[in-house]
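Asks: here you go, sequence then predicted model.
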Amino acid sequence: MKLYIILIGLFFAQLLAAQETTTNPKTWSLQECIDYAIAHNITVKDAALDKDNAAVAYYKSKSSRLPSLFGSANQNFSNGSTIDPITSDYVTDQIHSTNMSFNSSITLFQGNQINNEIAQSKLLLEQSVFQEEVEKNSIALSILEIYLQTLYSKESIVIAQNNVKASENEVQRAKARLDAGTIALSDYTEAQSQAATNKYNVIAAKNNYQQYIIQLKQLLELSPMDEMQVETINENSDLINLELDKIAVYNNALKFLPEIQASNLNIAANEKELEIAKGGFLPTLALNGSIGSGYTSISDNTFSDQFDVNFNQQIGLSLSIPIFNKNQTKAAVKTASINIKKAEIQKQSTEKEIYKKVETAYQNALSAQEQVIASEASKEAAEQSYKLAQKKYELGDLSTTDLVISQNTYTNAQQNYLQAKYLNILYHQLLQFYQGNDIKL
């Protein structure tokens, strides 16, 4: 009985905890989102695994300098005319023999291919480190963009809710004026229609906000059961003045962004591939050695005595000189040369893409800061006009249609200001990021 009571108590405790989590979702700051996404996003994890693979390949290439060592053991049975594998005598009896050996080989020279392969694998490891940084930066910028869009949609909900309150008051005034006979029924129904439209806009704004929350959760790799909110930021008036030089930002981006370092290492790795391919024209020199012993049943000596007597050692050099291999080496050299040119073109394309990103962000930042100033003035003017329209409507000097138009104009002005504000923040943060500065709101 006590066990049932304990289990029921634990069940209700978990239920209350789940309800508390649902009613009080965690509020995430931008930095928390970025840090969590970098630690948990599957794209970043995949890049980290690529880096681990590159580290394994580097370890494998370094190990190619070491000698190989193999052990072998054979047990043979034969009947009839045969050659004894131990004594090499011709026998016709039934025999059984045992043979054990250890063989080792080390490459002394292979056209310097081993050294070049080690150098290439090290370059590829360094490239994978920068490629992991590329993915981390991509996730951070995606988080920044979605986070700001989420904040924009969150403030849009407030605007829509304020419009509902205002339109409900206007419906009450319209009803009073209708009862007093000062307006037509069409004016009253228009006020009701506007109130219904504003309620619909609240629903749409909340849905839009939840869609951005879903995108954030996807980037953070959160489960559908996890609830989250975003932390509201304070307006930053310092973003109005853009005092950055576009060319300076671009040059800093070339020094900072890991895409460039990854491209440089890609060229270097392909250059090493060319040296490896050219090594195929040179001879290969290897040192080989082995030790072994054996036992045969046709000998009168004991097993241990035979292993002592038959103990043998062997050491030798082997030289392999390439003469003709169906032009495989020539083809490998040509392919490596082509890949170097392709890597150089890829670097140029990367630099071009970076310049496009910097110039786009710079021009958008200039435009956004001007839009902030203009939209703020438009919002203030529309707000004063709407307040004046409300007073006129209360006095019966304005039609419902004109009041609705004034409210919609004010709403559009508010939305335009919000959009300009968050775009201004976004593009300024991008420019700061391209210079190697942290993303901070």
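Replies: Received it, and whenever you're ready, just let me know what you need.
Asks: C-alpha from now on. contacts and neighbour counts both.
Replies: OK.
Asks: how about the strands in the stretch 201-350 of the chain?
Replies: Assigned by DSSP state E, counting those that start in this stretch, the strands in the stretch 201-350 of the chain fall at 228-230, 284-296, 312-320.
Asks: for those, which one sits closest to residue 432?
Replies: When these are compared for distance to residue 432 using CA to CA, the nearest one is strand 228-230, at 22.1 Å.
Asks: and the closest one, what does it pack onto?
Replies: strand 26-28, helix 113-180 (3 or more CA pairs under 8 Å, 6 or more residues apart in numbering; DSSP states H and E).
Asks: show me where this protein has its helices.
Replies: 2-23, 30-40, 42-63, 113-180, 185-220, 246-256, 258-278, 303-309, 328-395, 400-434 (DSSP state H).
Asks: any chance of a markdown table for these, columns mean neighbour count and distance to residue 284?
Replies: Below are these laid out as a markdown table (neighbours: other CA atoms under 10 Å; distance: least, CA to CA, whole Å):
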| stretch | mean neighbour count | distance to residue 284 |
| --- | --- | --- |
| helix 2-23 | 11 | 68 |
| helix 30-40 | 18 | 47 |
| helix 42-63 | 17 | 17 |
| helix 113-180 | 20 | 10 |
| helix 185-220 | 18 | 52 |
| helix 246-256 | 16 | 42 |
| helix 258-278 | 22 | 13 |
| helix 303-309 | 14 | 35 |
| helix 328-395 | 17 | 14 |
| helix 400-434 | 21 | 49 |
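Asks: alright, now check it against this:
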Amino acid sequence: MKVLIMLALLAIAAPGLTRAQDTIPLTFEEAVDIGLKRNVNYQTTQNQQEVLRMSRLNAQLQHLPAVSLSSNLNRQVGQQFQQVEGEVIVTNQINDIIRSGFNSRIPVFNGFQLLNQTKASRFFEEAGEYALSRLAEELSFTIARQYLQVLLDEQLHAIARENLDNQKKQLEQIAGFVKAGLRTLSDQYNQQSEVARLETVALNARIQWETDLWTLAETLQLEPNVIPWPQKLEEKGEFWMDMDLQDLYELAGRQRKDLKEQQLLEQGSQKLVAAAKGSMYPQLSAFFNYNTFFTSLDNRTISDQLLTVYPQRTFGFSLLVPVFGNFDNKAAVSRARVDLTNQKLEREALQRKIVQEVKLARENYRAAMQTLYSTKAQLLAAEQAMEAISERFRLGVSNFVDLAQANQQLVRAQSDLAQAKFTLYFQGIVMDYALGSLR
């Protein structure tokens, strides 16, 4: 009896556990939006995209001249050498010196390294955008799975509570039958035991529901003591239901963001191989240098010395022909080729994986549809059996064991149907994820 009282108190207290927290109603779309804004992994990947953008901009600006200004101010104290009338005179004095310069260099030909590096940076930036989009799909998929699990837990808890209430009413009826002498006292005790068991079942269902709610809240990075309250999902049509398997493969090949990312990474690696080969060609660049200085040993003004007397202008071309560089260039080409080969292998593996995922998702969806039809028939049969056995029990023809088994089968059928509905909905999401069309 003490156990029954404790279970009853826990069951009464459990519904207040969630209400003690702040709850916010969320549709699935709102949950995904919050997840994208607050998910740490998504935010860090989004920040990394800015690095790729700057790398692409840096590669483009490498085609422009590199310009620098220099200025140096120093003082020499001690012996100073001066040439006067053909003689070198050494004096001990202070000499203040200012040196300034302007330097510019632009590549003319470098084996198309800059051109290929610029193209590679564009491919890598675009690949990063597709990677970010695929990460958003992965996050949506995770949120969808947890969101549906919470809705399923809520329904399973409702089934458990309804079953508990029905069995309590059944206990009252059996107690009345016992008083009337229609049933034995053992039937009443058995029903009390069943009610106690169902108290535990309902409590466990409630705990599981709240646990999954907190898991979803953690995924959405909500504030402490704030949990989401998922809303019912609307039915959605599956556009791919009438498509054959080959069309689904082709559709996934066009839509999968991770495949497009891998293809772009492969193209970028090809350009890096070409850029590495360019280092073996002669390098030609043009330059222009302007230098001047001022010295306090000269009595002329600063402006005259810097602008008129001492300026020097140097311009021309610089040619660098690689002869032997300790195989540095060949090693760079080898590394680039290996990276390209690895990118090709990853693309081929991903293509095989996509085919497998699409095929498996299609088969699982069909299996989920068949399961839904079967569980509907199962529930109908269980309801009819429960109705018949309840009437036989009331008339004293059936015993308590038959009644308990019929009730357990009915509850199991209700739970299986709820599970089948959410499984079918989730398998539709899995198919959208495999096709790359999950929003």
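Replies: Done, it's in. Everything numeric here is computed off the predicted structure, so don't read it as measured data.
Asks: could the helices of structure 1 go into JSON lines alongside distance to residue 318 of structure 1?
Replies: Shown next, in JSON lines, are the helices of structure 1 (distance: least, CA to CA, whole Å):
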{"stretch": "helix 2-23", "distance to residue 318 of structure 1": "73"}
{"stretch": "helix 30-40", "distance to residue 318 of structure 1": "52"}
{"stretch": "helix 42-63", "distance to residue 318 of structure 1": "21"}
{"stretch": "helix 113-180", "distance to residue 318 of structure 1": "17"}
{"stretch": "helix 185-220", "distance to residue 318 of structure 1": "57"}
{"stretch": "helix 246-256", "distance to residue 318 of structure 1": "49"}
{"stretch": "helix 258-278", "distance to residue 318 of structure 1": "21"}
{"stretch": "helix 303-309", "distance to residue 318 of structure 1": "28"}
{"stretch": "helix 328-395", "distance to residue 318 of structure 1": "21"}
{"stretch": "helix 400-434", "distance to residue 318 of structure 1": "56"}
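Asks: of the ones you listed, which is nearest residue 290 of structure 1?
Replies: helix 303-309 (15.3 Å).
Asks: remind me what that closest one packs against, helices and strands.
Replies: Judged by 3+ CA pairs under 8 Å, 6+ apart, helix 303-309 of structure 1 is in contact with strand 284-296.
Asks: recalculate using a threshold of 10 Å.
Replies: Helices and strands touching helix 303-309 of structure 1, by 3 or more CA pairs under 10 Å, 6 or more residues apart in numbering; DSSP states H and E, are strand 95-110, strand 284-296.
Asks: of all those, which one is nearest residue 415 of structure 1?
Replies: Of all those, it is strand 95-110 that lies closest to residue 415 of structure 1, at 69.7 Å by CA to CA.
Asks: give the buried residues for that closest one.
Replies: For strand 95-110 of structure 1, a neighbour-count test (16 or more other CA atoms under 10 Å) marks 95-101, 103, 105-110 as buried.
Asks: circling back to that earlier point, right, and the helices of structure 1 - which one's nearest residue 83 of structure 1?
Replies: Checking those against residue 83 of structure 1 by CA to CA gives helix 303-309 as the closest, at 17.5 Å.
Asks: distance from the chain centre to the closest one, please.
Replies: Relative to its chain's centre, helix 303-309 of structure 1 lies at 64 Å (CA atoms, centre = their mean, to the nearest Å).
Asks: and for stretch 400-420 of structure 1?
Replies: How far stretch 400-420 of structure 1 lies from its chain's middle: 40 Å, per CA atoms, centre = their mean.
Asks: that stretch against structure 2, how far on average?
Replies: Per the superposition on structure 2, stretch 400-420 of structure 1 and its aligned residues are separated by 1.3 Å on average (mean CA distance after the TM-score superposition for structure 1).
Asks: chain center to stretch 3-12 of structure 1: distance?
Replies: Going by CA atoms, centre = their mean, where stretch 3-12 of structure 1 is centred and where its chain is centred differ by 44 Å.
Asks: how about stretch 77-94 of structure 1?
Replies: Per CA atoms, centre = their mean, the centroid offset for stretch 77-94 of structure 1 relative to its chain is 67 Å.
Asks: need the contact list for the nearest residue to residue 112 of structure 1 once chain neighbours are set aside.
Replies: With CA to CA, 6 or more residues apart in numbering as the criterion, residue 112 of structure 1 has its nearest non-adjacent residue at 6.2 Å, and that residue is residue 279. Residue 279 of structure 1 makes contacts with 110, 111, 112, 113, 114, 116, 273, 329, 333, as judged by CA atoms under 10 Å, 6 or more residues apart in numbering.
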